[in-house]
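S.K.: quick one, what's the 3D model for this:
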Amino acid sequence: MSNSLLMILLVLITGIVSGSVGFGIKLFLDQRSQIASRNAANQQINMAQERSQEILLEAKESSLQFRLESEKEINEEKRKIRQDQSKVDSLKEKVEKQISELDQEKLSVSEQVKFVEQQQKDLSNSRELYAKKIEDASEISYEDAKNILLKEAQEDIEHNVAKKFRLAEEELELKVEDHAKNIIAGAVQRFASDVVAEETIQAISIPSEDMKGRLIGRDGRNIRAIEKATGVDLIVDESPESVTVSCFDPIRRQVAINALNELIKDGRIHPARIESISEKSRKDIDKTIRKAGEDATFESSVKGLHPEIINMMGRLKYRYSYGENVLQHSIEVAHLGALMASEIGADEKVCRTGGFLHDIGKAFTHEIEGPHAEIGADLVNKYEMDPKIVTVIKEHHDSDFSTIESFIVAAADALSASRPGARRDSAEAYIKRLKDIEEIALSFEGVEKCFAIEAGRELRVMVDPIRINDDEAALLAKNIVEKIESSLNYPGQIKVIVIRESRSIETAQ
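M.R.: As a prediction, this is how the structure comes out:
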């Protein structure tokens, strides 16, 4: 019993001691943890205080920097304002000074106006007085004296105008002549035509007099049948082994020529056969016309033409102007116009197409009334051609041109027509034209002699150097040109050259 009690007591004492020790350890650990937490908190507080001090210091520095920059900007703005104010004050001072000067000038001008008005009044009175004295002294009225002075002034003005006109012409010729020659020479050299001139065929050879009689027929019925079928005049005269075809329409004439050649070759000649052969010849000519138009279009490098226009151009194969084939002439103008346009930067396509079509109206001049240029322009306009091309066709014979392309095509037309061998006139008409040109020049005073050369394309006029001075020579050339233009009809251009020669001769003994 006592042992049990002792054991219980021992256990209790041991438990009490163990609890005390555990409580002490726990209390120690809690105190230690509190100390560590307190130290950490103090450390955080210290760090926060240090950071706040840094932030406060940075804020003070930023505030100071901002204030310094603001003060600098404010000072700069104040400086600019002071400068602007100084400029405004200076400008205001200048304006006020100018206003003052203007007021003074206005006053001075007003005084001068009054002075001038008084001078004019005095001058008018003096002029009237002097005019009266002059009239009394010279016995010439004021109006007569005025007319004399006006005449002298007019002569002086005409002299000055003539002089300036001559100088302007010389200057223009120096600048333009060489360039124009180079362009034209280059175009002509780059294009070489293989045909110069052709002549319309009118005479038909007959192999024998027997064939000629068969061609005439009984009582001339075959001749009447041919004329009725082809629309030509068939002339049978005393000429041996030949008949002559006459018709103003070149296509009908060619139909008749082909039909006659076929009839003579075949030998069967009677009205029914004549009608059949004539119809066949007409169809063959239509094919030839179409082929000629296509070949000419290809040779001219013209594109985009309506088939009807190509067919119209083919009709020109049988049309001649002064012995020159119009279709071949059109091909030449197309090439020359395109070459010159490429040299000066004009529209090459317009010049090529316009040059090719410029004489298309000649295919219908005997069917439609009016100038061939207007007829051609109206024809191509119906097929919605480029308006520039229509203008070129319409203006190619005008003296005033609305476009540079019109001028180029007109120049190419004249160049093709006027070159040696291109066209032929009758000898009588040729000689008469030259005489008329020379007579016009000889009708002017001071002209001693003149010569029409270069097939009438150049007129050289020799003048009396005593009666005609250099300035008057320039006016004389202009007057001769104007009279030629108003009095004569001529192809191409006529260049008038007035030559004034002065000679001083001394003899050494």
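
S.K.: going forward, measure contacts and count neighbours with C-alpha atoms only.
M.R.: Fine.

S.K.: just give the nearest non-adjacent residue to residue 285, would you?
M.R.: Spatially, and ignoring its direct neighbours in sequence, residue 285 is nearest to residue 255 (6.6 Å; C-alpha to C-alpha, 6 or more residues apart in numbering).

S.K.: check the secondary structure at residue 462 for me.
M.R.: Under DSSP: H, G, I helix; E, B strand; the rest coil, the three-state class of residue 462 is strand.

S.K.: for it, what are its contacts?
M.R.: 447, 448, 449, 450, 498, 499, 500 (C-alpha atoms under 8 Å, 6 or more residues apart in numbering).

S.K.: distance to residue 409 and neighbour count added to these, as JSON lines?
M.R.: Shown next, in JSON lines, are the contacts of residue 462 (distance: C-alpha to C-alpha, whole Å; neighbours: other C-alpha atoms under 10 Å):
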{"residue": "447", "distance to residue 409": "36", "neighbour count": "20"}
{"residue": "448", "distance to residue 409": "38", "neighbour count": "13"}
{"residue": "449", "distance to residue 409": "36", "neighbour count": "14"}
{"residue": "450", "distance to residue 409": "32", "neighbour count": "20"}
{"residue": "498", "distance to residue 409": "29", "neighbour count": "21"}
{"residue": "499", "distance to residue 409": "32", "neighbour count": "17"}
{"residue": "500", "distance to residue 409": "35", "neighbour count": "16"}
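
S.K.: helices along the stretch 301-450 of the chain, start to end?
M.R.: Secondary structure of the stretch 301-450 of the chain by DSSP state H, counting those that start in this stretch: the helices cover 307-315, 326-344, 348-357, 372-381, 387-395, 404-418, 427-442.

S.K.: wait, which of those is closest to residue 127?
M.R.: With C-alpha to C-alpha as the measure, helix 427-442 is the member of those nearest residue 127 (48.1 Å).

S.K.: and the closest one, what does it pack onto?
M.R.: Helices and strands touching helix 427-442, by 3 or more C-alpha pairs under 8 Å, 6 or more residues apart in numbering; DSSP states H and E, are strand 447-453, strand 458-463, helix 470-487.

S.K.: and this one, please, so the two structures can be compared:
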Amino acid sequence: MILILITAIVALAIGAVATMIVQRNMATSRARTIIDEAKKEAEVIKKDRLLEAREEEIKIKAEAERQAQQRISKVQQAESKIKQREMQLNQQQGENQRARNEIEQTRQRLDEQLAMAESKKAELDSLRHKAQEELEHISGLTAEEAKDKLVESLKDEAKTAAASYINDIMDDAKMTANKEAKRIVVQSIQRVATETAIENSVTVFQIDSDEIKGRIIGREGRNIRALEAATGIEIIVDDTPEAIVLSGFDPVRREIARLALHQLVADGRIHPARIEEVVAKVRKQIEEEIIETGKRTAIDLGIHGLHPDLIRLVGKMKYRSSYGQNLLQHSRETANLCAVMASELGLNPKKARRAGLLHDIGKVPDEEPELPHALLGMKLAEKYKEKPEICNAIGAHHDEIEQ
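M.R.: Below is the predicted model of the structure:
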């Protein structure tokens, strides 16, 4: 039994040893395999690194060659420019040498001509002296006496010529001064008249918000067309904030358009039929206000017996300006000044005041005339049975304007 146990133990020991030997051999074989694979991978990596290094070397070499080629090209271009510059300098030197040669030849010719001129001058002096002696012998006058007579004769001719020349200069100066004065006046009018022209042709209607612009224009623009047709005024609705521009040369029409727009916007009902109704109503109100203004002005100035049409024209002056001043205010001031001057001169102040008030009625006609306003005012005064002295005073205003 013990023998069997010993045999089993020995067999286990031998098996364990054999197993260890087999495992060691297998580990050794696996290590060798791993080492071989590592060597192979290292060889592949080495080859890849060598290829990359060669490629990088080729790239560096190509880049160096390219830079070297660029530098060579720049050097060649610089050499070419230097050669061209040398050729230009050589050409300039040749041209300068030719110019110096020509200058030297010209100087020699001038010296020769100068010498000839000196010789001719001496010869001419001699001939002139001989001719002067012969003339003195023939005329019986010395050179000084002949010179004095010639100077006197030339003085008379010079005075006559100078007088004629002075007259020509004076005439030309007058003409030039007249043209220059007109030019200065026109330029002054162009510079100053812009604001007055805008004031006389444009009225700005203020609104609370830009939404009202769309209501004033209406669908497809029918409201604004109806308003323009009813008032005769151009209505400009643009990007100007909270404002509408009324453009037209007739100040009464502009005022009618402004008041009509004010009533339409306040009422809120804006359509073509309503527009025509409001414009007609406002036109009637303005006409009544014009007549009332004319009557009140005549009463304030103590002027009686004016024709109703003249009273209406006086009232229209309220809506017209002249040289930046309201025409009615200007006419009232003129009337008072005329009365004061008439009193100082011992004349009739009432007639003078009447003529002063009416002197600019030709500026507010119902239709555009071709006559100057002073002549038109005189015709209106004659038409409405004003006295001849009043008509003549208004017409005399035209002569003052012409002067």
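
S.K.: excluding its backbone neighbours, what's nearest residue 222 of the first structure?
M.R.: According to C-alpha to C-alpha, 6+ apart, the nearest residue to residue 222 of the first structure is residue 216 (5.4 Å).

S.K.: ignore the last one, residue 372 of the first structure
M.R.: Using C-alpha to C-alpha, 6+ apart, the nearest residue to residue 372 of the first structure is residue 361, at 4.4 Å.

S.K.: list the contacts of that neighbour.
M.R.: 371, 372, 373, 374, 375, 376, 377, 379.

S.K.: over to residue 276 of the first structure?
M.R.: Contacts of residue 276 of the first structure (C-alpha under 8 Å, 6+ apart): none.

S.K.: under the alignment, what does it map to in the second structure?
M.R.: Under the alignment defined by TM-score structural alignment, residue 276 of the first structure corresponds to residue 277 in the second structure.

S.K.: so which residues of the stretch 201-350 of the first structure form strands?
M.R.: Assigned by DSSP state E, counting those that start in this stretch, the strands in the stretch 201-350 of the first structure fall at 203-205, 233-235, 242-246, 320-321, 324-325.

S.K.: what range in the second structure does the last one sit on?
M.R.: Following TM-score structural alignment, the aligned partner range for strand 324-325 of the first structure in the second structure is 325-326.

S.K.: can you give the contact residues for the matching stretch?
M.R.: With C-alpha under 8 Å, 6+ apart, stretch 325-326 of the second structure has contacts from 317, 318, 319, 320.

S.K.: list only those of these flagged as buried.
M.R.: Buried members of the contacts of stretch 325-326 of the second structure, counted by 16 or more other C-alpha atoms under 10 Å: 317, 318, 319, 320.

S.K.: between those residues, which is nearest residue 119 of the second structure?
M.R.: For these, the nearest to residue 119 of the second structure is residue 320 (88.9 Å; C-alpha to C-alpha).

S.K.: ok, the closest residue to the closest one other than its chain neighbours to residue 285 of the second structure distance?
M.R.: Nearest residue to residue 320 of the second structure in three dimensions, chain neighbours excluded: residue 327, at 5.5 Å (C-alpha to C-alpha, 6+ apart). Using C-alpha to C-alpha, to the nearest Å, residue 327 of the second structure is found at 21 Å from residue 285 of the second structure.

S.K.: tell me the most buried of the helices of the stretch 301-450 of the first structure?
M.R.: helix 348-357 (a mean of 28; mean count of other C-alpha atoms under 10 Å).

S.K.: now it on the second structure. Mean distance?
M.R.: For helix 348-357 of the first structure, the mean deviation from the second structure after alignment is 1.2 Å (mean C-alpha distance after the TM-score superposition for the first structure).

S.K.: and that helix with helix 387-395, angle?
M.R.: 40 degrees (axes from the mean of the first three to the mean of the last three C-alpha atoms, to 10 degrees).

S.K.: who does helix 348-357 of the first structure touch, helix- and strand-wise?
M.R.: Helix 348-357 of the first structure packs on helix 326-344, helix 387-395, helix 404-418, going by 3+ C-alpha pairs under 8 Å, 6+ apart.

S.K.: let me have the ones you listed in CSV, extended by distance to residue 221 of the first structure.
M.R.: CSV is the format used below for those (distance: least, C-alpha to C-alpha, whole Å):
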stretch, distance to residue 221 of the first structure
helix 326-344, 36
helix 387-395, 46
helix 404-418, 43
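
S.K.: what's the closest of the ones you listed to residue 154 of the first structure?
M.R.: Checked against C-alpha to C-alpha, the stretch from these lying closest is helix 404-418, at 36.3 Å.

S.K.: how about residue 376 of the first structure, nearest residue that isn't a chain neighbour?
M.R.: residue 361 (3.8 Å).

S.K.: counterpart of that neighbour over in the second structure?
M.R.: Aligned partner of residue 361 of the first structure by TM-score structural alignment: residue 362.

S.K.: how close does that match get to residue 327 of the second structure?
M.R.: For residue 362 of the second structure relative to residue 327 of the second structure (C-alpha to C-alpha), the value is 11 Å.
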